[in-house]
Each structure stands twice: as structure tokens, then as C-alpha cells.
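K.L.:
this one's sequence-less:
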């Protein structure tokens, strides 16, 4: 049995919910989920005893775990099994029970037959079988509830059918994503203008009793100052034929016509939309936040005002991933404005126009806070999200509530259509998340460990490693293998990357241009990766140690490591290290020195040979004034002192 479809049926289910049937009792089992009631009535099946046993576990498990809408799968699994048992056993189904080992063959037959009624690759059969296994195991865990040992073993085994193949959506193309971001900014600016104009118009009005119930400024004034309600408008506004043209145009359909029955409700919604953001307005912010942060829809719509901390150059957000139960603090730095080349029709000497702040999370959050500023105080009980809006319900009630991104006529697909964005394929917001993953896979050159920074590698490979991402990862694997054998053939020795500021000053942009990521460049410039004789782009990914552990040989082996980046500021330390190697060279036999220190000595001499006399003189001056010292581990000395 499903949802109560009549008032009498709903009242019956509510009564059953308030007076639940005890485990093993007689009567319907009812579970409440958001906006719905689900019911299993064992009396509807011949195998009523079996249905009652499973329904008891269903009710208790739903209450213990707060499954929400997922509880439908368990109800569907019970209904499917009981119908199968009724058909397979006939009148004998009346005695069917989980305590009866003879039910084993029927359970196996039901489970293996599940895929027959669904399309190939469907994941539903596996989900239903898994739900049934869980209910059986849960009942077996109760000491006072009997389950046949054979059935208990079946419940603890993996399901007998495959999990199916989920149809993964491919990402948006780069052109589609750019169009979405551009449309989102256009929507944000249009929303801001509409609200500013609405409040400015409301400021020119007065109470409709003193002015007119057909004057838009007066109606806006009354709604803005909470002196009237949509119900007052419904009861007081005259008939449609008496409306002035501006009021009639505001409530008109897209084709310009008006409906007598819907004109008042349409007018109320349009007036409220001039004062407060709507569901469609907030779709744009979801797009922009997903693009700016790279996080999932459920995360960027689930942080409140207390979860926002503005930084001098960005914003820090506290994000909650509900499915995984993760609460994470993420900082997003601002980027420099992107210069846009002028169009051909523009004056060649005209000013360069700066693009919208396309990927600045701080700017998006500021805009969202500003646009929802008048709604949040009216929905003070909602503190876990900034996505709140005003809506007029069918009964003319004005409600300030959290938004529903999947609203019937205001979902992501409707927003795309309204903004005129051309999209091929499924209009699903999850594709935007996959687009971000593709960008990350490109930046990380296909390394799963780097691209899956907010997932396990297994989850990333299962949900995101398709399409473009898979091709990038495959290409990276092939290129890495080819390069490995090429290096082996040449007996190549990795060495440091050397930057010279003879012409340009070393800065973050120059470091990024040489292959470093933005964060690595920033850390080097801030001195966080300074190892003495060089900087290290990844101290925990040393070729001389285990992944994840700090490099065990820094700074002695930095001069023969591919992770090392030598900046002009390292020159004094390099001179001191050269003096140290000179002492070592005088103590060791030539063959012993060449075997241990030969490559480092060669690389060091090559680095110093590229320095000008002026640079070397300045570096020695730093050494002589005592502003620079060489820090080496004890192992660099004890070997030779002994």
C-alpha cells in the first residue's frame, strides 16, 4: 500500500502513525517521510506473517536511521517479495516466515528474478536485494526474533545479482560551461536590478487604503512594510476588468492574455518577486558557487551566514557533504580580473574591459548575502543555508522558506530554458560538477590521487572517470610509461629547476609559468617550502623516501632531485654548501666522493657557473655579515669525523 490518496485514508494512516502496532502485532505499519506517508499492511498479502516480520524491521530501521525518502526502497522490496511469495507458494504462503528454512529457495528465486522486469544495467534489482538482506540481518540480530540459520547466512552474503551499470552523465563542454557561467552572472545582475527597482518603487507608494488597491507602488509599499498580505489583495482588489493597464500587464501570461481565475495569484507572485528573490533567481548562485569552488550542489547550498569568513583575499566556507557526513573548512582565494579582448567593432585604442568575477567565490557569496538580506530575518529559524526565498502558496499564504532546487516549474532545466542557454544532453546540475572534475584532471595531468582530492580514489574512478576525464587519465598513463622507459634508456638523472632573475623579477606568475601550481608557487614565494639550498615543490613526495613522509635526505640531495627549485635567494646557501663539499672532497678518496657526492657536486658547479660576479659578491656579503647559515643534519659530519 502507498500514500493515502483521500482525506479519509490519510486520517486513517495518521491515526495508525500515532498508535503504532507493536512488533508482532496485527495492523498496518506506517512510516512518515517529508510530505508523505508510507504504509505496509500485512493483511494485504497471503503471506501476512512474513510481511509483518519484515514490516516491523522496516519501521524500526527507518526510525533508527532517519532514512527519509530512501525508505521507499525498503517498502518496495517488501512488497515485491511478498507478492512473489504469494504467487509462488499459493495458499501455503500463509505459513511463510523468516523462521522457516523452507523459505530459502523462494528467497533465492525472488532475488535472481528481480532483473527480469527491468531494463539491462538497472541498479534497482541490486538495491532491492540489498535492502531485503539488511532487513533479514537486522531481524537475526534480535535475540527474541527467530530467523532460520540458512536465511541468516543468505542475508549476510553478498547479493546474488550484479549491481548493474549506472548511466553516468558526461560533463558539459567548455563552451556550454562558459555559457552557463555567463548566463548566471546576467541573471544575478538582473535580479539585483529588479529588487532595487522594486524597493525604490515601493518607497514612492502608501497604504492601499489611502491610495489605491490597483496601484503597483501602493501594493508594493503595503507588502514591503507588511501592512497587507496576499490574502488581503485577494479579498480587496477589484475584478480584472477594472484593473488599469500596468496592473493587467504585470499579471499577464507570456502571450499577453490574462485569466480571471489566476490573475490575482499571478499578480501576488509577480509583486513579491519584485521585493524578494525567487527559486529561479537562486539557481544562478548555485551555478556560480559550483563553478567557483568545484564542490557539489549539496555542499554549496548548505552553508549559513555563520559558516562564512571573509579573508583579505578571498573567503573561507564551512561546507557540509551530507551523504558522507563530512564538514570541511575550505578557503577560496580571489583571482586577478581577466582581461577581455575588445570586439572588432570597438575602438582599437579604447580601454580594455574586465570580465565579470567569473570564479571568485568571495564575490558570489557577497552577492548572495546581499540579495537574501531581506529574506533571512523573516526565516530566522533557517541558519544552515543562505538559499532562502519568498513564495506565495496556492492559498495566498506568503512563506519565507529554504528553496527547493527541484521545484516543478523552477528547476535547473527551467532556468536554462529561461536564460536561453543551449545545452546538449541531460539538463542536470551534476554535469557541472563533472565539468569541474575534468578541469582538475587536466590540471593534474590525469593523476587520480590529485584529482580525487574530495573523494576516495574508488569513488572518483566510479563516478567521474568517464568521457574526457578517462581519456586524460589514459593519456597520462601512457605518457608516463613512455617517459619512464625513455629516461631509463638515456640513464637520465633528474636535477633541480633553476630560475634566473637577470631580466624579470621572480614572482608567483613566473613560477606558475614554469610548471608549478598556483598553491605551490604561493608557498614558495612565502618561504613555506624553503629547504635551504633550494625550495621543494613537494617535500612529502620525495623520490628518496616513502610517499606521504617528509623527505629524509633534504637538503643534502636537493641538487639531484627533480622536486627542487633554485631561486636567486638560495645563492648564499649554495656557496656555503659548496664549501662543505670541498671539505668532504678533501677527506674522501676520489672514487668514494664521486659515488656519493659526484652528481650533486657537478650540478652545484653548473648552477654557480651561471651566476654573475656581482651576484656572487652580493651572496658572499650576506655570508660575511652573518645573515646566512648552512643547516645540515649531523649525518653530514659524523661520517667524516669518524
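P.N.:
Cool, the structure landed. Fair warning: this is a prediction, and the values are worked out from it, not measured in the lab.

K.L.:
from now on I want contacts and neighbour counts done on CA atoms only, so please keep to that.
P.N.:
Fine.

K.L.:
just give the nearest non-adjacent residue to residue 391, would you?
P.N.:
residue 399 (5.4 Å; C-alpha to C-alpha, 6 or more residues apart in numbering).

K.L.:
quick one: secondary structure of the one you found?
P.N.:
Secondary structure, DSSP: H, G, I helix; E, B strand; the rest coil: residue 399 is strand.

K.L.:
and it, how many neighbours?
P.N.:
13 (other C-alpha atoms under 10 Å).

K.L.:
need the contact list for it.
P.N.:
For residue 399, the contact set (C-alpha atoms under 8 Å, 6 or more residues apart in numbering) comprises 390-393.

K.L.:
most neighbours, which of these?
P.N.:
Neighbour max across the contacts of residue 399 (other C-alpha under 10 Å) = residue 390, 25 neighbours.

K.L.:
and residue 263, how far is that from residue 244?
P.N.:
Counting by C-alpha to C-alpha, to the nearest Å, the separation of residue 263 from residue 244 is 13 Å.

K.L.:
quick one: which of these two has more around it?
P.N.:
Set residue 263 next to residue 244 and count neighbours by other C-alpha under 10 Å: residue 263 wins out with 20 against 12.

K.L.:
what are the ranges of the strands in the protein?
P.N.:
For the chain, the strands defined by DSSP state E cover 29-33, 36-40, 308-311, 314-321, 326-333, 339-340, 353-354, 388-392, 398-402, 497-498, 535-536, 564-566.

K.L.:
so what does the first one touch, helix or strand wise?
P.N.:
The reference is to strand 29-33. Of the remaining helices and strands, those touching strand 29-33 by 3 or more C-alpha pairs under 8 Å, 6 or more residues apart in numbering; DSSP states H and E are helix 7-18, strand 36-40, helix 48-65.

K.L.:
buried set for the longest helix along the chain?
P.N.:
The residue-count maximum for a helix in the chain (DSSP state H) belongs to helix 174-202. Buried residues in helix 174-202, counted by 16 or more other C-alpha atoms under 10 Å: 176-177, 179-185, 187-188, 191-192, 194-196, 198-199, 201-202.

K.L.:
hold the first one in mind and look at this next one:
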């Protein structure tokens, strides 16, 4: 450990390491991960970067490439339990550098997690004189570059027994974590795009992040609710069959569900004196679409969602096409 502190790393051929290796073997101790176990006491290892990047991406929605390129001074404007993460999005030509405001505090928050990583990488960053955040030990040396290979990802998911929705070993694709984060946020907000589109235009967010199979049930439920609302609106007018109309005419005082009451008002309703285009109107100057006392401002199809309308057999030739 003294050699690692002094030189930053220790190689397989170093005399001190060879001596330790021999003593452990003679004592019956395993040496399979000795080089990693030693450096893991001072530096982040390549295998440590996978869970760190997964957690940070799921918490913030940052793309993996942006996380790999984070700088050691990426935290800006900390205030009120929040902090801004400055990151580089290379595809945004002319506006590559962006900021994302996230929670800040304990290590369970994105800001707190980055502060922990800053603490863990001090020795490696000092030795390499680099400004990159994720300096670590890999391939026998310290490196500022993140090379999260598919093998490292597969090893991590296998080591922890992570399964997919069908119970099969998860094939984790780091580039799709942003969609996972967006989908979770979409569910929490009920599909509200105003906060979902952070970092994108509305069209990009809708087409690339909202239009995915995992969110199909939300869209189908929204359509079903909209159809239900439309049906409820269409059922507002009172629709009377010929038999119902005859019963009301026979006993107007017992009529239930009509927008008017009383013998004279009911007779006037059925006499045709108050007919509008699609129905007989129980309150042309008491319209729910306008001020009381004023003539109804709604176009003729508004009768289909008006509580004042009474549709009878007499008006069916006009209303049936709708």
C-alpha cells in the first residue's frame, strides 16, 4: 500500500508485489484478485464504474457518454438542497455544454453521489493531473478514460443476479438507461411533457422517449379516458323514444330528467315552439355556454353536449347524421 501511495499503482513485476504474492500463496490465501483488491483500497476500479454510471444515469437522465466525460468541477451553483451538473452533449452542435439541476445532499442524491466520487478519485486525479471525474485503475495502470466494455457490464449483472421482466439474465444496454429514466418520469407525471422534455424539443421527447412499448399502456389509458369523456359529453342531452315522449305527454307533471318542469313548460317543449337545429331546447336563453339571459352562442352541434337539449323522434331526421 505504501508503494501505491507513493507511485500511484503497483505492477505484477514489482518486487514488493511478487513477495506479497509468494507469501500469500505459501499461506494458502487466494491471489486471483490480489492486484484489484490492493488498488481498490485507494482507487476506483473499472468494475466500480458500471454501477456508478448506472445509478447516476437512472437518477438524473444523463446520457452515458456525458457521464463518462464529466469534469471534476462539474458541480455548479449549489443552493437550497440543489446543485447544477455541468455536462457536455457533443451532438448539440454549437451548444455542447449544458447544465442540469438535481438534488444535493446525502450520497443517495445525485449531487451527493458525485461528491463521493470526487472524494474517491482524489489520489488518481492528483497522480494523473487530470480534470476528468472518473479517473480510475484499469489494465494495470491509472487512466482518466472510461472504457466500460460490454464484458464489464455483463459481469456486473451476472455477479448480482440481475434479471429482466421475464426472469432471464438482464442484457443491460447502458445507452438505453436514459430512456428508462425518461419512462419512469413520464409515469410519475402522468405523461406531462413540460418537465419530461428537459434537454430536448417536444417533438424529440415525444418521438424518441415517449413513443416506446413500455409506455403504451399509459397512452392507451389516456385514449380510453378521452373516449369516455367524449361519450359522457355526447350523452348530456335527453334522448326520448316515441314511447317515452307519449308517456311524458300523457302526464307532464311526472316527467323526470327533462330540463324543464311543469305542464305548460313540457307542452311547449314538445310543441315545436322551442326547436333548434338538432333538438328541442329547454333554455335557449339559459345556455351553459353563455351568460344567462343571452341567446345561446353555441353552434348547432353543441346541442349534442348540452343539458338543455331534448332529442325526440321529431328531430331525429336532423340529428341522426351526427
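P.N.:
Arrived safely, thanks for sending. Predicted model only: the values in this text are computed from it and were never measured.

K.L.:
buried deepest among the strands of structure 1, which one?
P.N.:
Mean neighbour count (mean count of other C-alpha atoms under 10 Å) peaks for strand 535-536 among those, with a mean of 27.

K.L.:
whereabouts in structure 2 does that one align?
P.N.:
Under the alignment (TM-score structural alignment), strand 535-536 of structure 1 falls on nothing in structure 2.

K.L.:
follow-up on the earlier one: okay, the longest helix of structure 1 sits on what stretch of structure 2?
P.N.:
Using TM-score structural alignment, helix 174-202 of structure 1 pairs with nothing in structure 2.

K.L.:
which helices and strands sit right next to that helix?
P.N.:
helix 216-224, helix 279-293, helix 412-419, helix 430-443.

K.L.:
now render the ones you listed as TSV, adding distance to residue 236 of structure 1.
P.N.:
Formatted as TSV, those follow (distance: least, C-alpha to C-alpha, whole Å):
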stretch	distance to residue 236 of structure 1
helix 216-224	11
helix 279-293	28
helix 412-419	33
helix 430-443	45
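
K.L.:
tell me the counterpart of the residue nearest to residue 391 of structure 1 in structure 2.
P.N.:
With TM-score structural alignment as the criterion, residue 399 of structure 1 matches residue 142.

K.L.:
its match and residue 36 of structure 2: what is the separation?
P.N.:
Distance from residue 142 of structure 2 to residue 36 of structure 2, by C-alpha to C-alpha: 12 Å.

K.L.:
what touches both of the two?
P.N.:
Both residue 142 of structure 2 and residue 36 lack any common contact, where contact means C-alpha under 8 Å, 6+ apart.

K.L.:
need the counterpart of residue 117 of structure 2 in structure 1.
P.N.:
By TM-score structural alignment, residue 117 of structure 2 lines up with residue 368.

K.L.:
is it correct that that match is in contact with residue 386?
P.N.:
Yes. The criterion here is C-alpha atoms under 8 Å, and residue 368 of structure 1 meets it with residue 386 at 7.3 Å.

K.L.:
how about the contacts made by residue 157 of structure 2?
P.N.:
163, 169-172.

K.L.:
which position in structure 1 pairs with it?
P.N.:
Checking TM-score structural alignment: residue 157 of structure 2 goes with residue 416.

K.L.:
before we move on, what about residue 191 of structure 2?
P.N.:
Using TM-score structural alignment, residue 191 of structure 2 sits opposite residue 446 in structure 1.

K.L.:
report the contact partners of that match.
P.N.:
Contact analysis of residue 446 of structure 1 by C-alpha under 8 Å, 6+ apart lists 469, 472-477.

K.L.:
what's the answer for residue 75 of structure 2, then?
P.N.:
83-86, 111.

K.L.:
distance of the equivalent of it over in structure 1 from residue 389 of structure 1?
P.N.:
By TM-score structural alignment, residue 75 of structure 2 lines up with residue 308 in structure 1. Noted for residue 308 of structure 1: a distance of 19 Å to residue 389 of structure 1, by C-alpha to C-alpha.

K.L.:
ditto for residue 321 of structure 1
P.N.:
Residue 321 of structure 1 sits 22 Å away from residue 389 of structure 1, going by C-alpha to C-alpha.

K.L.:
save the helices and strands packed on strand 29-33 of structure 1 as JSON lines, and put in distance to residue 328 of structure 1 too.
P.N.:
Shown next, in JSON lines, are those (distance: least, C-alpha to C-alpha, whole Å):
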{"stretch": "helix 7-18", "distance to residue 328 of structure 1": "38"}
{"stretch": "strand 36-40", "distance to residue 328 of structure 1": "32"}
{"stretch": "helix 48-65", "distance to residue 328 of structure 1": "23"}
